[in-house]
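Colleague: Got a predicted model here, sequence first, then my questions.
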Amino acid sequence: MKNDEKITISKSEYISMKEQIAELSKKVDWFMEQVRLAKHHQFGASSEKSQYDQINLFNEAEATADEAKAEPELVEIERHYRKKAKENADRLPPDLPVEVVEHTLPKDKQKCPECGEALHIMGKDVRRELKLIPAKAVIVEHVRYTYACRDCEKNACGVPILKAPVDNPVIKGSFASPEAVAQIMTQKFVMGAPLYRQEQDFRRNGIYLSRQTMSNWLLKCSEDWLEPVYNALREILCTREVLHADETTLQVLHEPEKTAQNKSYMWMYRTSGEEQHPIVLYEYQPDRRAKHPAEFLKGFRGYLHADGYKGYHNLPEGITVVGCWAHARRKWDEALKVLPTKDRENSAALQGKRYCDGLFDIECSLQKLNSNERFQKRQELAKPLIDEFFAWLKSLNPAPKTSLGQAVHYMIKQRRYLERYLLDGRLEISNNRAERSIKPFVIDRKNFLFANTPRGAKASAVIFSIIETAKENGLNPYAYLVYIFKNAPNWDIHNNINALELLLPSNVPESCNSAAR
């Protein structure tokens, strides 16, 4: 056997090689983390719900058994029965019109088969069905009559001419109706049906309505009638003391000085959960710079829930940014998922996640308290746990580029924002309220994919704002839009603030309410 060849190297070269090996080992570990995380994103469940403190179906007996505990005594109780509760039972509104179809015997059959005498009705069976009729189109002709006086025509020098009053149309010179525009808007922004699909559906029913015409209707009605309502809601929003904010990407094809592939942004601002009349507003912007929320929230003074994006941390004095523990918890969840399954139990990632879970458990127990009581309980329960959490973080020294290192670094960097929800009982532990409000836009974005122009993106933001605010206030979006488009052209809302206020969700009639409220 041939002897292995020996190579002599200097001590400095040995140290250098050892450092290179250690560095390469760290890179391999990092790449393996990314592979495991990518596999989880592709094949695993997206839920971040903790599983490690829950009883598994397959080991429930082993986990809960206590052989040392005595058997309980059996106590006989009176047998009783309960009706099974019906959850999510189908139900129909009581005011639906009823179409009665009577099934009778033909006249020549209404004779007794035995004696031939006439039969009489002795009873009836009733079967009810839900009949769905596809939307139908109706042409509405507004015939406006003109009146004149016959006597004045014969005897007077002048003849007075009177015209019957008629409401202004939603778009002058157009055959658009309030109902048609509201239907197209709700189909696009509530049901996620792009205009080209609506065009195809209309065509199948013999109605040739191009998407260009529909686009013109949406833009015109948004700019003329919805923007004033949007601006009024924005003024009200900035008077509130607690708000939430979030943002997501949007592709705009024809944007000045930008390629179609560049990202634009849709920002979202909304009121807190304690508002009687919630407001949800979207704003299109070509980028993610911090000046946009500063301009939108001009005049606002109070607390703003946001994620860890540093743009929110440069807002004007008077706006106190409150961090999101859901984002912090997500870092620990990812750090846990990149570990091999055998290494997860008793890991630092699991411990960090359990600290976060503990804080959320405390919040769940405080939901029914008022803001003052919640503030006091947080000082007693949450604050000590947060102090313990950050003291534990200081004892860790993970590699900065690992998922665990990123989770620790994020927590330490965001500490002053994460702790701020303790300052006021009206504040929330997370910014999930904003994420839930921006989710409808994200879902619809998968259908319409992009906006064509900045003008279209702005109109979409305004329409989405009116619709989502309507939904938050328990209104039927279609009925609310019809109410606006019927009344706004006739109330001079651009010059009469009192008329404009009548269009706000808090002042609309009950006919706009949703049946599901």
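Modeller: Yes, it's here.

Colleague: from here on, contacts and neighbour counts on C-alpha atoms
Modeller: Noted.

Colleague: quick one: contacts for the most centrally placed residue in the chain?
Modeller: Centroid check for the chain by C-alpha atoms, centre = their mean gives S437 as the closest residue, at 2.9 Å. Residues near S437 by C-alpha atoms under 8 Å, 6 or more residues apart in numbering: 268, 280, 468.

Colleague: so how far is T8 from the first one?
Modeller: Using C-alpha to C-alpha, to the nearest Å, M268 is found at 65 Å from T8.

Colleague: thinking again about what came up before, what's the separation between the residue nearest to the centre of the chain and S465?
Modeller: 10 Å.

Colleague: P286 too?
Modeller: When P286 is compared with S465 (using C-alpha to C-alpha), they lie 18 Å apart.

Colleague: So if I had to pick from the two, which one is more boxed in?
Modeller: S465 (25 against 20; other C-alpha atoms under 10 Å).

Colleague: In contact with A232, which residues?
Modeller: E501.

Colleague: make it 10 Å
Modeller: Residues near A232 by C-alpha atoms under 10 Å, 6 or more residues apart in numbering: 226, 497, 500-501, 503-504.

Colleague: Which ones among those residues lie within strands?
Modeller: Taking DSSP state E, every one of the contacts of A232 sits outside strands.

Colleague: Restrict those residues to the buried ones and give me that as a ChimeraX selection.
Modeller: Only the buried entries of the contacts of A232 go into this ChimeraX selection, using 16 or more other C-alpha atoms under 10 Å:
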select :226,500,501,503,504
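
Colleague: and the two most separated of the contacts of A232?
Modeller: Greatest spacing in the contacts of A232, by C-alpha to C-alpha: L226 and I497 (14.3 Å).

Colleague: where along the stretch 51-200 of the chain do the helices fall?
Modeller: 60-64, 150-155, 178-189, 195-204 (DSSP state H, counting those that start in this stretch).

Colleague: Could you export those helices as JSON lines, including mean neighbour count and distance to S47?
Modeller: Shown next, in JSON lines, are these (neighbours: other C-alpha atoms under 10 Å; distance: least, C-alpha to C-alpha, whole Å):
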{"stretch": "helix 60-64", "mean neighbour count": "11", "distance to S47": "22"}
{"stretch": "helix 150-155", "mean neighbour count": "10", "distance to S47": "79"}
{"stretch": "helix 178-189", "mean neighbour count": "20", "distance to S47": "27"}
{"stretch": "helix 195-204", "mean neighbour count": "16", "distance to S47": "32"}
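
Colleague: Looking at those, spot the one closest to R426.
Modeller: That would be helix 178-189 among these, by C-alpha to C-alpha, at 31.1 Å.

Colleague: Show me what the closest one is packed up against.
Modeller: Helix 178-189 sits against helix 195-204, helix 211-221, helix 432-448, helix 454-472, helix 477-487, with contacts defined as 3 or more C-alpha pairs under 10 Å, 6 or more residues apart in numbering; DSSP states H and E.

Colleague: Put this next to the first one:
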Amino acid sequence: MVNTPFNNGNQYEKLIRLLEEQLAYSNLQNKDLSKKLDQSAKQIEALTEQLRHLNKQLFGSKTEKAKYNAPEGQSSLFDDDQSFSEPEPTEEQSQQSISYTVVRKVQKKKRNDSLHDGIEVEAVHHYPKNTTCDCCQGPMIEIGSTVVREEAEFIPARMKKVQHIEHAYECKNCKDDAFQKAQIKRGKAPQAPIQRSIAGPSVLAKVIYDKFAQYLPLYRQVKEWVRYGLNTNDKNLSNWVIRAAHDWLSLIYERMKQLMMVKSVLHIDETYAQIINRSDGKSGQTNAYNWVFRSVPSQGPIITLFHSSLSRARSVLESFVEGFSGTIICDGYSAYDKLKGVTFANCFAHVRRYWLKADSKNGQIGVNYCDDLYRLERQFRHLSPSKRRKERQKYSKPIVDKFLEWVETSPFYGKNALAKAAEYTLNRANGLKAFLYDGRIELDNNPAENAIRPSVVGRKNWIHSVSEAGAKANAICLSIAETAKANNVDFYRYLLKLLTDLPNLDIYQNPEVLNQYMPWSKMIQAECGN
């Protein structure tokens, strides 16, 4: 009998083991391939999501407002319009509707351009060149006049040289008396804001106003000043701003800071800036920072302060808020943490932004939770802090609890936008709940973000500060501009008042006089209020 591989038991077993080993190896390879495919699919999904998000940023709507969904039972504006479902009207019906349209009273459209009531009025009269009748050659008499149009006329600014001359007087009788010294009295000119400088208070106020309210860089102001009749250059203008801010406006700034630090709730945000000549030796291309600090309306007049620094470190924040005790409303930046005597409230606008970026069904659910809270806040806006806290406990707290529970129990994993939104929300859960227990705390940090916009707009125009002194002057001027705006004070008139009065006050002997020059004081409201 011939032996075959299948008749030989040992060879048959070896063949079976070989086949089993090959099958196991194939299974391992399939598992590895399956794992790699899963990883690739997740990576493709994440990249697709990033691509969709970038396309939305480039070509989509820039607003963060949610799309409006009509409430249940409310249809489209056009659903009830019968003209969209009725048949085309006949010729007779068309004529009837046309005659009705002609008879209907047309409302006069309101103009969107007009002059103030107090503007000076100049009447320009136009008479016929010849008032002799062409028929009988007799004289004609006036029978009426008509105002055919009104137009605005701009009178350009003009420069004027003001000479301050001090006059001296002497008593003639005492001068003739050999036994008595003659008395002399001399007129005293007011102190200038900058000694030995041609820049008076009105010029300084105009330069600062144009830069920090109109965002007009100094080098672009030079041609305008030359046109007015003042020959200067951007270096002079820069020095004037720095001197005015350092000598006089900083006094108002420091007083406002003292008042701010005794409050118990603050908004804080920061944005990058650029300073060319840095004292830390770093390149001028390295980011410097502008911090903004803003008080809340429930604690008196609004104060907005800017602070220029070379870094974004926690030490900058610690130094500025030294002595402050209370709650800081901020975004999720790590510097806003672990400050002595300070608790932190986080911003729901940032949370909503993360869920909005997810751009998916679950992302929209997160956005809807935030929108529900904002809807309630609009109803609570005019309540006192104590009443607002009670209403939040009753209506807002269940939504926050449900939102956080949904995020915690939902399977959001990986590095996609949904996972990032969930992680951001859960890491700041305690800070997001802070507004529920204090009616003075806002739902978001938008007041600080809105307050810092002038710094961002200015940065796009004047690009950088040459020196740290210039950056500090910018922060002081922006602080006074934004605080004046928040308290309905005309910034130019306020600057003119400060730069005219402060150099002639005994401020260091009587610092309390500065209270009269705060933007919310009765004197400033009366003289500089809008």
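Modeller: Nice, thanks for sending it over. All values reported here derive from a predicted model rather than from experimental measurement.

Colleague: sorry, back to before: closest one to V140 of the first structure among the helices of the stretch 51-200 of the first structure?
Modeller: Closest among the helices of the stretch 51-200 of the first structure, using C-alpha to C-alpha: helix 178-189, at 11.1 Å.

Colleague: The closest one against the second structure, how far on average?
Modeller: For helix 178-189 of the first structure, the mean distance to aligned residues of the second structure following superposition is 0.5 Å (mean C-alpha distance after the TM-score superposition for the first structure).

Colleague: quick one: that helix aligns where in the second structure?
Modeller: On the basis of TM-score structural alignment, helix 178-189 of the first structure is assigned to residues 201-212 in the second structure.

Colleague: same check, this time on stretch 22-41 of the first structure
Modeller: With TM-score structural alignment as the criterion, stretch 22-41 of the first structure aligns to 38-57.

Colleague: For that stretch, buried residues please.
Modeller: Result for stretch 38-57 of the second structure [16+ other C-alpha under 10 Å]: buried residues 46, 49-50, 53.

Colleague: Name the nearest of the residues you listed relative to Y354 of the second structure.
Modeller: Distances from Y354 of the second structure to the buried residues of stretch 38-57 of the second structure, taken as C-alpha to C-alpha, are shortest for H53 (11.6 Å).

Colleague: That closest one - nearest residue in space that isn't next to it in sequence?
Modeller: Residue nearest to H53 of the second structure in three dimensions, not counting chain neighbours: K357, with 6.8 Å by C-alpha to C-alpha, 6 or more residues apart in numbering.

Colleague: Just to confirm, what residue in the first structure is aligned with that neighbour?
Modeller: So K357 of the second structure corresponds to E334, using TM-score structural alignment.

Colleague: Surely that match is in a strand?
Modeller: No - E334 of the first structure is assigned helix when assessed by DSSP: H, G, I helix; E, B strand; the rest coil, not a strand.

Colleague: For it, give me its contacts.
Modeller: Contacts of E334 of the first structure (C-alpha under 10 Å, 6+ apart): 33-34, 36-37, 40-41, 48, 349, 353, 403-404, 406-407.

Colleague: Now the common contact residues for S437 and S465 of the first structure.
Modeller: 268-270, 280-282.

Colleague: ok so, going back, and of the helices and strands packed on helix 178-189 of the first structure, who's closest to D167 of the first structure?
Modeller: Closest among those, once you apply C-alpha to C-alpha, is helix 477-487, at 8.1 Å.

Colleague: Mean per-residue distance, the longest helix belonging to the first structure versus the second structure.
Modeller: Among the elements of the first structure assigned as helix by DSSP state H, the one spanning the most residues is helix 11-43. Following the fit onto the second structure, the mean deviation recorded for helix 11-43 of the first structure is 2.4 Å by mean C-alpha distance after the TM-score superposition for the first structure.

Colleague: And that helix, what does it pack against?
Modeller: helix 325-337, helix 403-413.

Colleague: mean shift of the shortest one relative to the second structure?
Modeller: In this overlay with the second structure, the average offset of helix 403-413 of the first structure from its partner residues is 0.4 Å by mean C-alpha distance after the TM-score superposition for the first structure.

Colleague: against the second structure, where does that helix fall?
Modeller: Under TM-score structural alignment, the match for helix 403-413 of the first structure is residues 417-427.

Colleague: Q393 of the second structure reaches Y437, doesn't it?
Modeller: Yes - contact criterion C-alpha atoms under 10 Å: Q393 of the second structure and Y437 qualify, at 7.5 Å.

Colleague: Could you count how many residues lie near the closest residue to E153 of the first structure other than its chain neighbours?
Modeller: Spatially, and ignoring its direct neighbours in sequence, E153 of the first structure is nearest to V159 (5.7 Å; C-alpha to C-alpha, 6+ apart). For V159 of the first structure, the neighbour count with other C-alpha under 10 Å is 14.

Colleague: Spell out which residues sit in contact with V159 of the first structure, please.
Modeller: 148-153.

Colleague: Just flag the most distant two among these.
Modeller: A148 and D151 (9.1 Å).

Colleague: what range in the second structure does stretch 233-250 of the first structure sit on?
Modeller: With TM-score structural alignment as the criterion, stretch 233-250 of the first structure aligns to 256-273.

Colleague: which of the residues in the matching stretch are buried?
Modeller: Quick answer for stretch 256-273 of the second structure (16+ other C-alpha under 10 Å): 256-257, 260-261, 263-273.

Colleague: Map Q285 of the second structure onto the first structure.
Modeller: Checking with TM-score structural alignment, Q285 of the second structure has Q261 as its match.

Colleague: separation between that match and A451 of the first structure?
Modeller: For Q261 of the first structure, the distance to A451 of the first structure - C-alpha to C-alpha - is 12 Å.

Colleague: any common contacting residues for these two?
Modeller: With C-alpha under 10 Å, 6+ apart, Q261 of the first structure and A451 have common neighbours 251-253.

Colleague: can those residues go into a markdown table with extra columns for neighbour count, secondary structure and distance to K111 of the first structure?
Modeller: What follows is these, written out as a markdown table (neighbours: other C-alpha atoms under 10 Å; DSSP: H, G, I helix; E, B strand; the rest coil; distance: C-alpha to C-alpha, whole Å):
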| residue | neighbour count | secondary structure | distance to K111 of the first structure |
| --- | --- | --- | --- |
| Q251 | 23 | strand | 74 |
| V252 | 25 | strand | 75 |
| L253 | 18 | coil | 75 |
